[in-house]
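Novice: Sequence first, then the predicted structure:
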Amino acid sequence: MPAATTEGYRPQLTFVDGSFEELAGEMADYLKSEESKKLIASGASQDDILAKLVASAQTLTAVPEKEFTAASNLMIHLVMQSPDPKKHLQKLCQAFARPLPSSPQHGAGLTLNALTTVFNLLSPEDPVRANVFQEILKFLKSNSMYDALKPYLERLPEWLETWDKDEDFQRKVYEEVAEVAIESGEEEEGYNFILKALRTFDEDEKSEVTSEDAQRLSLRAVKMALLSNTHFLFQDLRAIPSVQALSDSHPVYSQLLDTFAEQDLEDYDDFNDEHEGWVEKEKLDHDKLHRKMRLLTFASLAATTPSREIDYAKITKALQIPEEDVEMWAIDVIRAGLVEGKLSQQRRLFLVHKVTYRVFGDKQYRELATRVDHWRATLQNVLGVIQQEQVNAKAQKEREVQELERKLNSVGMGGERGGDRGAGRRQHRERNDNDD
């Protein structure tokens, strides 16, 4: 669905040739639209003829698969000849979006090609493009075809800016994209577009962030985040003004979100005791929430342990599990990407290598300061040991040098005394020889 780049004229399907009357007659024959034929014969205006042809275009979904593309292209070409194509394009797109019984395997692809042809033939700044895009989104949602949309989502903000649509329209488009993603099983992508929709509300206008639409979307985002199998951090969600406003409109949901954002399993149990039956009433999955809170509690335990060593007893107490399940939960928390580490079964410890902070505020800064102090003390101890070893090594080396010098001196002095005695004996022999 690439954007057209040519400005100043309306692109055409160059392989369609003939006058409007001739091509409209062919289309009327193909659609078996007698009323269209009568309008053409009577010399009616183009718009009247097109209105009748477009009304009959729904029968295109019943044509043979091999003829659909040619027929749809001819219909698109005729509509583009209108002085005001937008009068007919939305109805035409709706006609194209019907299922193709003659092509159960390739029908969705053929229809999408027809819809994107309409989109591409419109100039980039044409606001009608926005309406066509919405029709494409509806079609992709009904056919769970998020993959076909995914490559073009990077250009969506650019398109929205070019179409110069207000925040309400942008919000609606983002929510529709989220619907397409969710329908195709892409829950995390859908959640991200719900957040984009929430950010279109003016945070400086209290009436906007507390509006019914803002609270509806905020509540939906909270539910998606809590029940997601992959979403464990909630700071981005809690920073959105309309979500913060839930503390007034839906205080229990706001309390639950706060619990998952920075509290532990014991706090979640207290929440359930305080609001007994509420989770079930709201159709939230208690087992899923309970499992997620255990993983988050494990992450908090790892983040608040200065020594980076957590004994099994602390884990079993915090997660409310038997000791034999520690290994399973350690594997799960690592798979969730919350903690990196390994088990020491011999020492009955979990060794923390890296941990993801759930929140990072004053409390976490204090914990980090404590950990830094612990590391500093450890490093100072290590440095002290190293320095002492260096002193010991230097002293040992000096002793060895002194011992070596002593031995060399001892050997040198012994050699001189031996030399003197030899010289004395030679002198004695020389005197004896002279006497003779």
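Specialist: Yep, that arrived. Numbers count the residues shown, from 1 in each chain.

Novice: all contacts plus neighbour counts: C-alpha atoms, from now on.
Specialist: OK.

Novice: got the buried residues for stretch 242-259?
Specialist: Judged by neighbour count using 16 or more other C-alpha atoms under 10 Å, the buried positions of stretch 242-259 are 242, 243, 244, 245, 246, 253, 254, 256, 257, 259.

Novice: what's the answer for stretch 372-380, then?
Specialist: So for stretch 372-380, nothing qualifies as buried (16+ other C-alpha under 10 Å).

Novice: try it against this one:
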Amino acid sequence: QTTDLDLGNVLSFSWFGRMEGMVFNDADADGRIDPSEVGIPEVPVNIRFRDGSLYQATVTDGSGEYGFAEVFPFFKWLVAEVDYARKKPTGLTAYVDYGGVLDPTDPANRDPGPWPSRISYTDYDGSTKYKLHPQPQNPNDPANAYGSTYARTQLDDGADTLLQAMHLFLGQKNMIDWGKVDYRAGENGGISGMVVYATTRAEDDPRNAAIEDWEPGIPRVQVALYRDHDDDGVIDDLNGDGQVTLADVDNYPLGWFDGSGAKGPEDIDHNGNGLFDSGDALNITHTDSWDDNQPSGCIQRLPAPVNGQQPNLCFDNFGTWNQIRPGVFDGGYIFLSYFPGGRYQYDRQPNPAKWEKQGLPPDTYIVAATPPPGYLVQREEDKNVDLGDQYVPSKLTATAPLPECVGDLHEVPNILSMLTSD
């Protein structure tokens, strides 16, 4: 005999974590949502692996909200990213799930700040519900601007809050609200981008090639910024030697560039004087490295020593649980400053950074990434996918012209190099 049995609502946890939040117009630039501040629609938000390859991507809806409903619990750090193309970042507020019961009587669930709570909402029956049980934050954390124990607000100083390292476990929810404002007159967002290992290319013209989701960034690559004021495709002569002078190159292991180490056999010394010379560069940087900027300050209880070794704070494992901490992925770079007249003037100064001027003036620039040993710049013949439909740009939307490639002339062979080793 069979009998129907109504089990009612059966609780089942999700096999995935959830990340959500809002990108909002932060009118008072305080990094948190005020009652009068509204969301910004159609802002891309990404989750990347630490090597810079893309894991998931979405855009904010009409109210500025976004959500990733299925974030796999990798037991390792991921990196959340908000778009940088349209507006100036002001800061972010992060809410980290501590797990446990969502008890409205628990004081830890009540937002002590003067701004509205982002983790509570009114249910259909009029009762107050909570999205997560907030992880108690460290009020003395340098990345906690207001010393809140409820949520961590990190204010922006350039582009510090475009990225956040994140640990997220199954059945849990983390939230990041990203603040942005319009650039003021005379301001801009500088020049930023990625240096990637281009494993795939289908475009006939390498100028049209875009970064594929699965292509990883390359850390510690030197990137130099040059001026091309007359827009002739040739680097301006800033050091006055009558010719184009490229900057010397400090390849990994780094140290020659900033004087903290000696020149190594992997480095490029154009004039052979043993000293790092900036040539005609306005500024020089290196691409971000996850390994060199690992998260710190995690809120966690470390387990007992394993085989006599104490696990490090923020280590990749189950015990790190849910976290949102400052972090970067491999391969990214940004220029927000320059050395007026050229960096060469300060190569021998004990503290060249004090001569650095914030903000790039409107001008034409040339960006040069020098491939480290074992890598080549993608060439015309470097094409390993030669089938499928040809890309046709949409005529419905206006698109900015792609920048011209500059540099030494290169003779293109008759045969494609299908392998990166060719």
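Specialist: All right, it came through fine. Note that the structure is predicted; figures quoted are calculated from it, not measured.

Novice: TM-score for these two?
Specialist: Taking TM-score structural alignment, normalised by the length of the second structure as the basis, the two superposed chains have a TM-score of 0.20; 163 aligned residues with a C-alpha RMSD of 8.0 Å.

Novice: ok so, going back, would you convert the buried residues of stretch 242-259 of the first structure into JSON lines that also reports distance to residue 354 of the first structure and secondary structure?
Specialist: Shown next, in JSON lines, are these (distance: C-alpha to C-alpha, whole Å; DSSP: H, G, I helix; E, B strand; the rest coil):
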{"residue": "242", "distance to residue 354 of the first structure": "33", "secondary structure": "helix"}
{"residue": "243", "distance to residue 354 of the first structure": "30", "secondary structure": "helix"}
{"residue": "244", "distance to residue 354 of the first structure": "30", "secondary structure": "helix"}
{"residue": "245", "distance to residue 354 of the first structure": "34", "secondary structure": "coil"}
{"residue": "246", "distance to residue 354 of the first structure": "33", "secondary structure": "helix"}
{"residue": "253", "distance to residue 354 of the first structure": "31", "secondary structure": "helix"}
{"residue": "254", "distance to residue 354 of the first structure": "30", "secondary structure": "helix"}
{"residue": "256", "distance to residue 354 of the first structure": "27", "secondary structure": "helix"}
{"residue": "257", "distance to residue 354 of the first structure": "25", "secondary structure": "helix"}
{"residue": "259", "distance to residue 354 of the first structure": "23", "secondary structure": "helix"}
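
Novice: Just put those in CSV and tack on distance to residue 214 of the first structure.
Specialist: Converted to CSV, those look like this (distance: C-alpha to C-alpha, whole Å):
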residue, distance to residue 214 of the first structure
242, 6
243, 8
244, 11
245, 9
246, 10
253, 15
254, 15
256, 19
257, 17
259, 22
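
Novice: In the stretch 251-400 of the first structure, what residue spans correspond to strands?
Specialist: Taking DSSP state E, counting those that start in this stretch as the criterion, the stretch 251-400 of the first structure carries its strands at 309-311, 339-344, 349-355.

Novice: got a list of contacts for the second one?
Specialist: Strand 339-344 of the first structure has contacts (C-alpha atoms under 8 Å, 6 or more residues apart in numbering) with 299, 302, 327, 330, 333-334, 349-356.

Novice: what about 10 Å?
Specialist: With contacts defined as C-alpha atoms under 10 Å, 6 or more residues apart in numbering, strand 339-344 of the first structure is touched by 295-296, 298-300, 302-303, 308-312, 326-327, 330-334, 349-357.

Novice: ChimeraX command for the buried members of the residues you listed?
Specialist: Selection of the buried residues among those in ChimeraX, burial being defined by 16+ other C-alpha under 10 Å:
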select :295,296,298,299,300,302,303,308,309,310,312,326,330,333,334,349,350,351,352,354,355,356,357
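
Novice: Figure out which of the strands of the stretch 251-400 of the first structure is closest to residue 182 of the first structure.
Specialist: When the strands of the stretch 251-400 of the first structure are compared by C-alpha to C-alpha, strand 339-344 sits nearest residue 182 of the first structure, at 28.0 Å.

Novice: Now do residue 27 of the first structure: how many residues are near it, please.
Specialist: When neighbours are counted by other C-alpha atoms under 10 Å, residue 27 of the first structure registers 22.

Novice: separation between it and residue 396 of the first structure?
Specialist: 104 Å (C-alpha to C-alpha, to the nearest Å).

Novice: now do residue 372 of the first structure
Specialist: Using C-alpha to C-alpha, we find residue 372 of the first structure at a distance of 35 Å from residue 396 of the first structure.

Novice: For the stretch 151-300 of the first structure, just list every one of the helices.
Specialist: Using DSSP state H, counting those that start in this stretch, the helices found in the stretch 151-300 of the first structure span residues 156-163, 167-183, 187-198, 206-209, 212-227, 235-238, 241-244, 246-249, 251-262, 265-274, 278-281, 286-303.

Novice: what's the most buried one of those?
Specialist: Among the helices of the stretch 151-300 of the first structure, helix 241-244 has the highest mean neighbour count (mean count of other C-alpha atoms under 10 Å), at a mean of 23.

Novice: Centre of the chain to that helix, how far?
Specialist: 21 Å (C-alpha atoms, centre = their mean, to the nearest Å).

Novice: repeat for stretch 156-171 of the first structure
Specialist: Per C-alpha atoms, centre = their mean, the centroid offset for stretch 156-171 of the first structure relative to its chain is 22 Å.

Novice: Look up which helix or strand residue 367 of the second structure falls in, please.
Specialist: Using DSSP states H and E, residue 367 of the second structure maps to strand 365-369.

Novice: for that strand, packing partners?
Specialist: Packing partners of strand 365-369 of the second structure (3 or more C-alpha pairs under 10 Å, 6 or more residues apart in numbering; DSSP states H and E): strand 191-194, strand 222-227, strand 283-286.

Novice: Can you give me the buried ones in it?
Specialist: Per 16+ other C-alpha under 10 Å, strand 365-369 of the second structure contains these buried residues: 365, 366, 367, 368, 369.

Novice: Throw the residues you listed into TSV and include distance to residue 57 of the second structure, thanks.
Specialist: TSV is the format used below for these (distance: C-alpha to C-alpha, whole Å):
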residue	distance to residue 57 of the second structure
365	30
366	30
367	27
368	28
369	26
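
Novice: Tell me the one among those nearest to residue 285 of the second structure.
Specialist: Looking across these and measuring by C-alpha to C-alpha, the closest to residue 285 of the second structure is residue 369, at 9.7 Å.

Novice: any idea how far that closest one lies from residue 194 of the second structure?
Specialist: Distance of residue 369 of the second structure to residue 194 of the second structure, given as C-alpha to C-alpha: 10 Å.

Novice: cool, residue 335 of the second structure as well?
Specialist: According to C-alpha to C-alpha, residue 335 of the second structure and residue 194 of the second structure sit 12 Å apart.

Novice: and what of residue 44 of the second structure?
Specialist: Per C-alpha to C-alpha, residue 44 of the second structure is found 17 Å from residue 194 of the second structure.

Novice: These two: who's more crowded?
Specialist: residue 194 (21 against 17).
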